[in-house]
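> quick one, what's the 3D model for this:
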Amino acid sequence: MTSYQFAAIRYAAIVAFGGFIFGLDAALISGVVRDITEVFDLSAFQVGLVVGSPGYGVLFALFLAGYLADKLGRKKTLQIIASLYVVSAVASAIAPSYETLVAARFLGGLAFTSLSLASMYIGEIAPPKARGKLVAMNQMAIVVGLSAAYLSVFAVHWISELQLSWVSALMIDTQTWRWMLGVEILPALIWVLLLFSIPESPRWLVLRGRIDEAEAVMAKLVPPAELALEMQGVRESSAHGHKNHSVWHQLQDLFSPNVRKALIIAVVIAFFQQTVGINAVMFYAPIIFEQVGLGTNAALFNGVYIGLISVLATALALALIDKLGRRALIIVGLVVAGVSLLSCAWAFSQATYGLTGETLASLAEHLDVSSLQALQGVTFDSDLSFKAALVEQLGPKVARDNEAVLFQYAANMNATVILFGVLAFIAAFQFSIGPVMWVLFSELFPIHVRSVAIPAMALVASIVSAMVQQLFPIQLEVMGSSGVFFTYGVSAVLALILLAWLMPETKGKSIEEIEQMLAAK
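The predicted structure follows:
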């Protein structure tokens, strides 16, 4: 490995560490949904708001992200984002009420723009032949963060059940969910410090007319023999479009005929990346596994498998993205995702639910079952009808608070198909549309519109993501598990059809070559 390759990898790894923080922030909430629902007595809408509030925060921030990245530079904007993660993590862990928890997580959502800024920065410093791997490092960091979050949630939950004095002294047994959310604080602080060691993007420096500084940074990234040619290409690309690189003029250029093809592809992938339901599955994983009848402890532990599968699938994508190309990964991944999601929908549709005398005796250890005697021997053919009967007999709060254990004893379904389907879907997503979307964002758009285009596409993905997260608890109440997974499966099939038709191959091409290729179509 040359010093130039090492420099590019080091800078990309530091910026991609923000993806690790994002993964932690996003997935830690999965372990506390049940606790905060009971502590703050939340409705389905309120649960969705707590989980989805970062998605609303990022909607607001993305309107400013492009402006700040353009005016302050990529580096300073990333440093602001990292600081927001720290403040949000502390505020979430100490939140005294539902409203303050939502506000703290909304603040963390402002920092979710790190994904689009990281993609932008890494795409601008990476050599063409390694850009796919380096940009996909951001996705690898995300899934490692997700894995660390699931493992942390399970570890904190396990510690909270230990009958030890120091556990009680630190209130881990009584304030378990606060400790789970507090896991993020230290990594966020580390990222703030690491960002001081990266240079500014050379392509942004060229846009600002700071040519000497751009050459000094580029000299760290490419050999002397290639420096003049690389700088010439950057200058030519930055000169395209309006000479005035304001946000308004970048928006005008974004809808110009030469950029239109790139815009259509990016919007399609940004929309469908979220409608397949990845964030619902990842952020509500324990709730989904409880619907299968696993119980709380097993549901939390299965989150660890989700993290492990995510890491392995993303590592495979990282190894293959610059060999097989972006298009092949997308097509293979969406085929597997569609089959997996529709298999889950079928398995849930075949499930039945019922309480016997034996199961009622076992449930008596957890709650008063006298009200459930009327349900003994009755078989329900859907989770919706079973939940409705539980609410009628126990009342909404008792039924909700004990849903995990009730499903554990009452559910009768092909759990293997569902568990395998969920894990296969996650593997397919992390192998394909997960990392490939950010790689494409870093490649498709010319330099003169990137500070608007990439945050704008992240905005599209974030709007859809926020809706998916907000609606999942409500969909679960209205459509049942089968209906929810069916809609996600249909979305994966539509994504496959559209992207197979629209998406060209971009591997091994410079940003400038991709610009010319798409402008010609």
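> from here on, just use CA atoms for contacts and neighbour counts.
OK.
> now the strands: where do they sit in this structure?
352-354, 379-380, 411-412 (DSSP state E).
> report all helices and strands that the longest one contacts.
The reference is to strand 352-354. strand 379-380, helix 383-394, helix 403-410, strand 411-412 (3 or more Cα pairs under 8 Å, 6 or more residues apart in numbering; DSSP states H and E).
> roughly how far is the first one from the heart of the chain?
Translated: strand 379-380. 36 Å (Cα atoms, centre = their mean, to the nearest Å).
> so what touches it?
The contact list for strand 379-380 (Cα atoms under 8 Å, 6 or more residues apart in numbering) reads 352-355, 386.
> circling back to that earlier point, name the stretch among the strands of the chain that sits most buried.
Most buried of the strands of the chain, by mean neighbour count (mean count of other Cα atoms under 10 Å): strand 411-412, with a mean of 20.
> let's see this one next, to set against the first:
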Amino acid sequence: MRWRPDRSGFHRPVPGHSTPCPRSLPSPPDRRPPSPPGRHRDFRPLPRPLLPLQNKDVRLMSPTDRTRPRFPLAVYLFGALAELLFGYDTGVIGVAMLSIKRELGIGPGLQGFIVSSLLLGAAVGVGVAGWLSDRFGRRWIIFATGVVFAAGGLGVGFASDVWALIVIRFVMGLGVGASAAVVSVYLVEVAPTRHRGAIGGLGQLMVVLGILLSYGVGYALQPYDAWRWMLGLSAVPALVLSAGIVFLPETPRWLILHGRTDEARASLIRLGRGAGADTELAELDRALRMADRKPGLGFTLRTMAAPGSRRALFGAVGLALLVQFVGVNSILYFAPTTLVHAGFGDNAAVAANLGIGTANVVFTLVGLSIVDRVGRKALLMTGCAVMATAMAVLGAFTALTSHSAATAWFTLICMIVFLASFAATWGVCVRVVISELFPAEIRGSATGLVLVLNWLANFAVSQSFPTLLESSAALSFFLFAAVCVIAAVFIRNVLPETGRGHVLDASPAVHQDDDPQRSGTSTAKSVRPGVDG
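The predicted structure follows:
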């Protein structure tokens, strides 16, 4: 082995040569620590050399990194659990109403009020929760949402009369509204840019899973008229949500906005993005400091109404109203009543509801798989076309035929087509788009204010639908078809594009005409590499 001196003057072996080292050459000093008593030092192995760190942050090797979950998807799924309760509480009332109206002897007006009382509470909850989430954090408001759901679920099981039921449903609506305002914001802010649409749409997946779960519970309990159990079982997942949300990370954006940079870094590590945490934090901080953040409702309203933000505001408000006027929630809430009106029996209508709920879940999964591959606007307009066709065909068939088995089955098919197209397009997009349209410093408050209008529209449509269905089912379906056409025109000409790789908080991209088919410009200029929301 051949030897050569190193920088310290000691000779080191050269690989590939076997000439022994001459005894006259000095040997490197033995820097090993002294051996324990009773052991010969020659039997202890030399310590492994420390390799130099190359382009790595030593903080990523801290014990915090070992607490990172292997599957951040578990964080996203649990963060969206409040939406399961949202879906369950809004879906179960349609099945329970078949038993409630028999036991309590109520007409169409009170039926609509029992359903819409939850929506009225949601209109209050969604406005308050958005402001509270900006002040106290997204995570703790989701915790409070679980507590409200649990209290309402336990209380509704002991409702003594119709008015007690209405009051308790109003309280549960506070949780529904808070879920609608905060969960989508939480998911959008913890998601990486390349998967933001799919992860933000997980909330809608949990909604439709909750609806399907409510249909299954209703199918099992409806023969016993156990409507109190149907409504009260929502307390179980609510308690699970309240206990588990404590262990989830707060969103990095909210932490950066409140000057808690170290916690934001730890949050990114827990979300599986520790390798680029410092780069991402720097980009987030630079993006969020571009606006002069000031708390308060007045600042939120001024920011929403600023000249550069008006297109985003019009797009968010229009989308929040149109998603209710297309009739999807009226179809969902009153699906058993609609099917009974079309010719099904009570048990057959509840069983058919399971088919509607299954289609809703399947096509929500389809929507999640494509939402980040195509633009949000293209997806929404495709949904408008299919929904308008389904409602127009159903209206014409209902107007030209009498009640029969064929009418009942055709109504069910058209409802499934309508809800499947909604689930794959509008269902996975609407609340994600509304959250994406506003800058981070007002995102929670602005989303909450816009969704107040959404729930008020939901209240108005749900309150009037039972009476309209009794008077003319065909007219109600034609009205929904017309609104779908209006929605397509609105999306084409007013709504900004927020998909196709747009980075969250890159506000100029949504305040300008960024549809390359219309303006001839590329959206790539609005994407800043290195920012994973």
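> could the contacts of strand 379-380 of the first structure go into CSV alongside distance to Leu78 of the first structure?
Shown next, in CSV, are these (distance: Cα to Cα, whole Å):
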residue, distance to Leu78 of the first structure
Thr352, 50
Tyr353, 50
Gly354, 53
Leu355, 54
Phe386, 48
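> tell me who's in contact with the aligned residue in the first structure for Ser117 of the second structure.
Aligning on TM-score structural alignment places Ser117 of the second structure opposite Ser53 in the first structure. Contacts for Ser53 of the first structure (Cα under 8 Å, 6+ apart) come out as 102-103, 105-106, 109, 466.
> try 6 Å this time
105-106 (Cα atoms under 6 Å, 6 or more residues apart in numbering).
> how far away is it from Ser362 of the first structure?
Separation of Ser53 of the first structure from Ser362 of the first structure (Cα to Cα, to the nearest Å) stands at 38 Å.
> ok, Glu215 of the first structure next?
72 Å.
> over to Ala219 of the first structure?
70 Å.
> these two - which one has more neighbours?
More crowded of Ala219 of the first structure and Ser362, by other Cα atoms under 10 Å: Ala219, with 18 against 13.
> and that one, what's its match in the second structure?
With TM-score structural alignment as the criterion, Ala219 of the first structure pairs with Ile269.
> neighbours of Gly333 of the first structure, just the number please.
If we define neighbours as other Cα under 10 Å, then Gly333 of the first structure has 24 of them.
> got the contact list for it?
Here Gly333 of the first structure is in contact with 428, 432 (Cα under 6 Å, 6+ apart).
> which residue lines up with it in the second structure?
By TM-score structural alignment, Gly333 of the first structure lines up with Gly383.
> try Ser116 of the first structure
Match for Ser116 of the first structure (TM-score structural alignment): Ala181.
> give me every residue that touches its match.
Contacts of Ala181 of the second structure (Cα under 6 Å, 6+ apart): 126, 130, 448.
> quick one, which of these are buried?
In those, burial by neighbour count holds for 126, 130, 448, counting by 16 or more other Cα atoms under 10 Å.
> the second one maps to what in the first structure?
If I follow you right, that is Gly130 of the second structure. Under the alignment by TM-score structural alignment, Gly130 of the second structure pairs with Gly66 in the first structure.
> can you tell me how far Glu497 of the second structure is from Asp372 of the second structure?
As for Glu497 of the second structure, its distance to Asp372 of the second structure is 12 Å (criterion: Cα to Cα).
> counting neighbours, go ahead and name the busier of the two.
Glu497 (27 against 19).
> mind listing what that one touches?
So Glu497 of the second structure contacts nothing (Cα under 6 Å, 6+ apart).
> now do 10 Å
Glu497 of the second structure sits next to 312, 315, 375-378, 433, 436-437, 491, 509-516, 523 when contact means Cα atoms under 10 Å, 6 or more residues apart in numbering.
> not counting sequence-adjacent ones, nearest residue to the aligned partner of Leu81 of the second structure in the first structure?
Matched across to the first structure, Leu81 of the second structure falls on Phe17, judged by TM-score structural alignment. By the measure of Cα to Cα, 6 or more residues apart in numbering, the closest residue to Phe17 of the first structure outside its immediate chain neighbours is Ala141, 6.0 Å from it.
> does the one you found touch Gly307 like I think?
No: when contacts are counted by Cα atoms under 10 Å, Ala141 of the first structure is not listed as touching Gly307 (11.5 Å).
> alright, I will stop here.
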